[in-house]
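Enquirer: Pasting the sequence and the predicted coordinates here, then a few questions.
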Amino acid sequence: MTFIIQQLSWHKRRKATVEPQPVAISVPDFEKVLNHFCTVEVTFDNGEVAKLTGRVTQHPITGVWSVNGINAKGQSVSARYQDDNNDDSV
């Protein structure tokens, strides 16, 4: 399973701060089921590894699957699922 990390930006809602950025993501219990709750393991650029609670969503028009995760510390990540057997990129 391959996930492409989407950069989240809150600069329109909050004062800009320098925060660790996600560089790697793993979702061992990912399922293509709408609103499936899963564990998201994220490695940040500062070396920190965090486990986030994630939810699987699907775009209603394109059909692209994605995972959004957040934890109690406010760390969040969004990643698009890319099927390893399919070479089409959206």
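Expert: Cool, got the structure.

Enquirer: contacts, neighbours, all on C-alpha from now
Expert: OK.

Enquirer: Give the buried residues for the longest strand along the chain.
Expert: Taking residue count as the measure and DSSP state E as the definition, the longest strand of the chain comes out as strand 49-58. Along strand 49-58, the positions that meet the burial threshold by neighbour count (16 or more other Cα atoms under 10 Å) are 50-58.

Enquirer: okay, pairing it with this:
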Amino acid sequence: MTHHIPHRLGHVTLPPEDGRPVVVYLMPLPDGDPVGLHGTAALIWSIAAEGEPDVPAALAELLAVPVDTVRGDVERFLTDLVAQGLLEEAR
């Protein structure tokens, strides 16, 4: 399943620096509540937002872990991001 960034979602990504993880700040516009994603959560959102069709596999490769150890959690998190309007499923 591929995802994309909703049309009315503001987003800023801060790359890792000085040992700090990547951070993504999201805000549904014009009047949504801001959301901050850090570390692995930010990586998952970023990978999905780039249109990667197999986010769990891409994350597992980045983290050098078996995909089976992350697939369930990543898929649940993606479902939650869609439910919150922070990602949309591509049709």
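Expert: That came in fine, so what should we check first? None of the values given here were measured: they were computed from a predicted structure.

Enquirer: overall similarity of the pair, as a TM-score.
Expert: The pair, once superposed, lands on a TM-score of 0.33 when counted by TM-score structural alignment, normalised by the length of the first structure; 44 aligned residues with a Cα RMSD of 3.1 Å.

Enquirer: which helices and strands sit right next to the longest strand of the first structure?
Expert: In terms of contacts (3 or more Cα pairs under 8 Å, 6 or more residues apart in numbering; DSSP states H and E), strand 49-58 of the first structure is packed against strand 37-44, strand 65-70.

Enquirer: what's the most buried one of the ones you listed?
Expert: When you average the neighbours per residue for each of those (mean count of other Cα atoms under 10 Å), strand 65-70 leads with a mean of 21.

Enquirer: circling back to that earlier point, for the buried residues of strand 49-58 of the first structure, give me TSV that also has distance to Cys38 of the first structure.
Expert: Formatted as TSV, those follow (distance: Cα to Cα, whole Å):
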residue	distance to Cys38 of the first structure
Ala50	14
Lys51	10
Leu52	9
Thr53	6
Gly54	5
Arg55	6
Val56	8
Thr57	11
Gln58	15
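
Enquirer: just to revisit the earlier point, if we compare the helices and strands packed on strand 49-58 of the first structure, which one ends up closest to Val23 of the first structure?
Expert: Taking Cα to Cα as the criterion, Val23 of the first structure comes closest to strand 37-44 out of those, the separation being 5.4 Å.

Enquirer: Distance check, the nearest residue to Gly69 of the first structure once chain neighbours are set aside against Ser76 of the first structure.
Expert: Of all residues not flanking Gly69 of the first structure in the chain, Gly54 sits nearest, at 3.9 Å (Cα to Cα, 6 or more residues apart in numbering). Using Cα to Cα, to the nearest Å, one gets 9 Å for the distance from Gly54 of the first structure to Ser76 of the first structure.

Enquirer: for Ile25 of the first structure, same thing?
Expert: To Ser76 of the first structure, Ile25 of the first structure is 11 Å away according to Cα to Cα.
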